[in-house]
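Novice: predicted model, plus sequence, below.
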Amino acid sequence: MSNAVKGAARQAPPLPTPGPQRPVRVLSFSQRLSKWDVKVSPYLYVSPFFIVFAVVGAFPLVYTAVISFMDWDQIRQSGEFIGFDQYAWILTQPAFWVALRNTFSIFLLSSVPQLILALFLAAVLDRNLRAKTFWRMGVLLPYVVAPVAVGLIFNALFADNSGQVNAWLGMIGIGPIPWHVEPFWSHVAIATMVNYRWIGYNALILLAAMQAIPRDYYEAATVDGAGAVRQFWSITLPSLKPTFIFVIITSTIGGLQIFEEPRMFDQFGQGGSANQWLTITLYLYNLGWGDWNFGRAAAMAWLLFLIILVIGLVNLFVTQSLVGDDGGKGPKLSRAQKRQLKRDAAARRARRKELYR
């Protein structure tokens, strides 16, 4: 062996001696159960909603879809497949088009004033009022009243001859209005019932969105000399656009499904002697439980579903285009800009404190 090889052998470090091997860790049953709990428990927490939806939501949709293509016998729970004959029959009925016209008329007469008044009421409740909780609970009381009770009360108020509304109108020289005869006036009366019930509910939703707007914006606008009206149009209304989209869509869905108010507008519940206030849902009810034809009623339900879907999508696209790409939230600020905004607001508060000392 050469001297170089011997020197390298002497300089090489000794090989490490193998130590005792680490024992393999065996998970106990409780540890496995805890691991499964972390993975499975989130799905268990949300499963009740999907189970209830499958029973009361998805199953009726599929069930009515099948029945709508059949000449269904509810007593025997069987039927004969007839394709789109039920849909064709409904579309050829004049009562369907009258009900569609009445539904859209009542929807427009109720939803547009409802949203405007709800926005105004939310702006009033957002001010520094005394007994805020009392007023906020008060506007919600009509919503918790039973629709049947509201229908009975308003049916008496809008009576053609002895109604209190006609008595009030007579004091200012307006003759008695035939609320139960003329289609337009019956729609106005029913829309009044709808607005009475839902204005407070929508106002509280908009109020919650107003409460989430940073108050620094209003303080800066006040220092800059902007009044209450200017602040509402420049700060409040743009910040409410995402919530306003939600309120518009839900109001659209509820307005097209109106049933209790026209049902209780007279003692017969058939939509008037000449279908003056017959709505789609009331027509559906008459087909199913009046004519005992559940195939046509199921087809009517799916037509209503398609109408609501189309109107809802149109509403969504229109409102999103009005809001813009930023979702109505305004331009995004960097962290430095946000910190500077907070420092400016703190400096304004400090200056106000100095002025009031």
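Specialist: Now that the structure is in, tell me what you want to look at.
Novice: contacts, neighbours, all on C-alpha from now
Specialist: Fine.
Novice: in the stretch 201-350 of the chain, which spans are helices?
Specialist: 215-223, 228-231, 237-239, 241-256, 260-263, 280-285, 294-323, 335-356 (DSSP state H, counting those that start in this stretch).
Novice: out of those, which is closest to S41?
Specialist: Taking CA to CA, helix 241-256 is the member of the helices of the stretch 201-350 of the chain nearest to S41, at 31.1 Å.
Novice: okay, one more to line up with it:
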Amino acid sequence: MKLISILPPLSKIIPFVKPETNKPLHAGEIYFLWEGLTSGYGFVSIAETYLMNTEDSEVHLLLEALVKGTYMKRIAPLERILKEEGFTVPPRPASKVLQGKPGVGQEVKLSDEEVINNLIAWGQVTLNQNAKAVGAITRESVRKAFTNLLFDDMKGYDTIMDLAISRQSFMPPPPATAKDNSLNIDEVARLWEEIHLRHISVINLSIYLSNTKDKELIKLLRRALHEVALPQLNQLEIILKNEGFTVPTRPVDRLQQGPSGQMSKINLSDEEVLRVLMSAAQISIMYHVRAYCVAMRKDMKNLFRNITSTETEEYQKLIQLTTQRHTLDNPPVVTSRRG
């Protein structure tokens, strides 16, 4: 088990980028920064409590690596951003590892299996919170910080899950079929859900393509349809077919049903199309991360991690276009700076 892989390279902790000249962060961005920071404090307190509650050396190594990684990857970067915006950050939690010997930290003991399962639950909450933050934040440098957190936390979550599976302390859902190494019923449910999401993406992207004559928007929509939605749909279908399931019928091709800009009786403006795409991308990222959290097989974890990565990359391009066109409906800006 390579615990050191949880820690990011130095370039991710101290990115060398040109300074941004931006307005103050909006209220949603500050909320997720504050929530991300205080949840990091909470995790450190819980992890150190668990550390003092077990004498298992392997669990010790895992918890120590997670605490160190949380300080380096989550707490320090988020504290820095908030301070740069003029906010006073709360004090860091007092260390619990100085309060006694490991294994005697509480009168009421948790078993090692309970510690591991609690870490899994906390990891799932953190990953889903990261996904929401990626969708809500519009300043590029702050969104990148949370994007890095999302994928770094996935590595930590994988390490926890590997330990849980090796010790059989995590009870997965029942297998979906009788074949060896079958997907479990939760994985199949997430695949089915993802297929329907991609169906909706294909339908909407096709309609939006037929609803606009804007060359820049057409380029973005075509890439989303032909380089993201359809290839991902193909991947999802292949996995389910290999497991012996019949996949639902794909949506009909709407691109040949009429000339561009004349598809719908009620046309959407290009700005409305962009806003709908923004909302759809935000929801998709959260669904992908939720699917990743329940995946047990390595190929399934890799699939949902890659889908999440592609979705966040496309979302970045979408944000850039909406920013250029001033179509973002951001909450009010907030700041603690004087003057």
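Specialist: Perfect, I can see it now. Small disclaimer: the values here were computed from a predicted structure and weren't measured.
Novice: can you give me the TM-score here?
Specialist: Scored against TM-score structural alignment, normalised by the length of the second structure, the superposed chains reach a TM-score of 0.24; 133 aligned residues with a CA RMSD of 6.4 Å.
Novice: A4 of the first structure: which of the helices of the stretch 201-350 of the first structure is closest?
Specialist: Taking these one by one with CA to CA, helix 335-356 is closest: 65.8 Å.
Novice: the closest one vs helix 215-223, what angle?
Specialist: Interaxial angle, helix 335-356 of the first structure versus helix 215-223 (axes from the mean of the first three to the mean of the last three CA atoms, to 10 degrees): 50 degrees.
Novice: ok, back up a step: and the helices of the stretch 201-350 of the first structure as CSV, adding mean neighbour count?
Specialist: Shown next, in CSV, are the helices of the stretch 201-350 of the first structure (neighbours: other CA atoms under 10 Å):
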stretch, mean neighbour count
helix 215-223, 15
helix 228-231, 13
helix 237-239, 18
helix 241-256, 18
helix 260-263, 24
helix 280-285, 23
helix 294-323, 18
helix 335-356, 12
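Novice: want to throw those into CSV with distance to L157 of the first structure?
Specialist: Formatted as CSV, those follow (distance: least, CA to CA, whole Å):
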stretch, distance to L157 of the first structure
helix 215-223, 43
helix 228-231, 36
helix 237-239, 36
helix 241-256, 22
helix 260-263, 14
helix 280-285, 22
helix 294-323, 31
helix 335-356, 53
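Novice: all helices for the second structure, in order.
Specialist: Along the second structure, the segments classed as helices by DSSP state H run 10-13, 27-51, 57-69, 76-84, 112-136, 140-166, 185-209, 215-223, 230-242, 270-294, 298-324.
Novice: and the closest residue in space to F107 of the first structure that isn't next to it in sequence, what does it touch?
Specialist: Leaving aside its chain neighbours, F107 of the first structure sits nearest to G255 (5.0 Å; criterion: CA to CA, 6 or more residues apart in numbering). Applying CA atoms under 8 Å, 6 or more residues apart in numbering to G255 of the first structure gives the contacts T103, I106, F107, S110, S111.
Novice: out of these, which comes closest to L169 of the first structure?
Specialist: S110 (20.8 Å).
Novice: for A145 of the second structure, the count of nearby residues, please.
Specialist: Using other CA atoms under 10 Å, the number of residues around A145 of the second structure comes to 22.
Novice: how far away is it from E216 of the second structure?
Specialist: Distance of A145 of the second structure to E216 of the second structure, given as CA to CA, to the nearest Å: 28 Å.
Novice: same thing with F43 of the second structure?
Specialist: 44 Å.
Novice: how near is the nearest residue to L217 of the second structure once chain neighbours are set aside to L220 of the second structure?
Specialist: The spatially closest residue to L217 of the second structure, leaving aside those adjacent along the chain, is D270, at 7.7 Å (CA to CA, 6+ apart). According to CA to CA, D270 of the second structure and L220 of the second structure sit 12 Å apart.
Novice: same question, I283 of the second structure
Specialist: 18 Å.
Novice: kindly report the same for G156 of the second structure.
Specialist: For G156 of the second structure, the distance to L220 of the second structure - CA to CA - is 33 Å.
Novice: L197 of the second structure now?
Specialist: Taking CA to CA as the measure, L197 of the second structure falls 19 Å from L220 of the second structure.
Novice: identify the residues contacting the helix or strand hosting Q31 of the first structure?
Specialist: For Q31 of the first structure, the host element (DSSP states H and E) is helix 29-53. By CA under 8 Å, 6+ apart, no residue outside helix 29-53 of the first structure reaches it.
Novice: the following helix or strand past it packs against which elements?
Specialist: Next helix or strand after helix 29-53 of the first structure toward the C-terminus (DSSP H and E): helix 59-67. Applying 3 or more CA pairs under 8 Å, 6 or more residues apart in numbering; DSSP states H and E, one finds that helix 59-67 of the first structure contacts helix 294-323.
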